[in-house]
Each structure stands twice: as structure tokens, then as C-alpha cells.
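Enquirer: Dropping a prediction and its sequence here:
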Amino acid sequence: MRRTAYMAKTALNRWKSREICLKTNRNYYNSIVKKFLLI
């Protein structure tokens, strides 16, 4: 019981960090695209 709760928590944290990473990557990509459009 305790172990499954820990597993769920770690999985949730991993998912959150992955989502944050994807968001930052998207923002980075968008900034690059904007720079190219300005040139």
C-alpha cells in the first residue's frame, strides 16, 4: 500500500517535470521562430 502511493507520487512528479520541460522547449522554439521571422 505504501509502496504504490510512493510509485504514484514519483510518476506524478515525473509527468509534471516532463510537462514543464515540454512547455519550456515550446517557448524556446517559438522564440527562435520569431527571431527568424523578424530577420
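Expert: Structure received.

Enquirer: contacts and neighbour counts: CA atoms only from here.
Expert: Fine.

Enquirer: Name the helix or strand for residue 14, please.
Expert: In this assignment (DSSP states H and E), residue 14 forms part of helix 2-38.

Enquirer: now for that helix, which elements pack on it?
Expert: Here helix 2-38 touches no other helix or strand, going by 3 or more CA pairs under 8 Å, 6 or more residues apart in numbering; DSSP states H and E.

Enquirer: what about residue 5, how many neighbours?
Expert: 10 (other CA atoms under 10 Å).

Enquirer: Can you tell me how far residue 31 is from residue 11?
Expert: From residue 31 over to residue 11 the distance is 30 Å, taken as CA to CA, to the nearest Å.

Enquirer: The structure to be compared is supplied as follows:
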Amino acid sequence: MSEDPLGYKAEADAALDGLALRLRRLLQEAASRLDPFPP
């Protein structure tokens, strides 16, 4: 069975893109909850 390095790269790139989007959303949500000037 031959292994396709480009196939592995494409799969890894897709996984990293998905994780980057999730991380961006989480960071935006966390940052929106920050209160930089508490009373």
C-alpha cells in the first residue's frame, strides 16, 4: 500500500485550519468578556 505524503499534508492542513478557527472564536469570546477597567 503506497502512502501519499501530500494526502497527509492536506489532512493535517485541514485539521490545523479548523483548530485555528475554533481557537480564534474562543479567544474572541474570552476577550469580549474581559473588563479592563473594573470599578
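Expert: Yep, that arrived. Just so it is clear, the structure is predicted and the values come from calculations on it, not from any experiment.

Enquirer: TM-score of the superposition?
Expert: Once superposed, the chains reach a TM-score of 0.73 (TM-score structural alignment, normalised by the length of structure 1), with 34 aligned residues with a CA RMSD of 1.9 Å.

Enquirer: Identify each buried residue in the helix holding residue 14 of structure 1, please.
Expert: Within helix 2-38 of structure 1, no residue is scored as buried using 16 or more other CA atoms under 10 Å.

Enquirer: Alignment lookup: residue 14 of structure 1 to structure 2.
Expert: Under the alignment (TM-score structural alignment), residue 14 of structure 1 pairs with residue 12 in structure 2.

Enquirer: let me redo that: residue 28 of structure 1
Expert: Aligned partner of residue 28 of structure 1 by TM-score structural alignment: residue 26.

Enquirer: so how far is residue 13 of structure 2 from the residue nearest to the spatial centre of structure 2?
Expert: Nearest residue to the geometric centre of structure 2 (CA atoms, centre = their mean): residue 20, 1.6 Å. Using CA to CA, one obtains 10 Å as the distance from residue 20 of structure 2 to residue 13 of structure 2.

Enquirer: Check residue 7 of structure 2 too.
Expert: 10 Å.

Enquirer: go on, residue 35 of structure 2?
Expert: Counting by CA to CA - residue 35 of structure 2 and residue 13 of structure 2 are separated by 35 Å.

Enquirer: Repeat that for residue 26 of structure 2.
Expert: 20 Å.

Enquirer: do residue 27 of structure 2 as well
Expert: With CA to CA as the criterion, residue 27 of structure 2 and residue 13 of structure 2 are 21 Å apart.

Enquirer: next one: residue 32 of structure 2
Expert: 28 Å.
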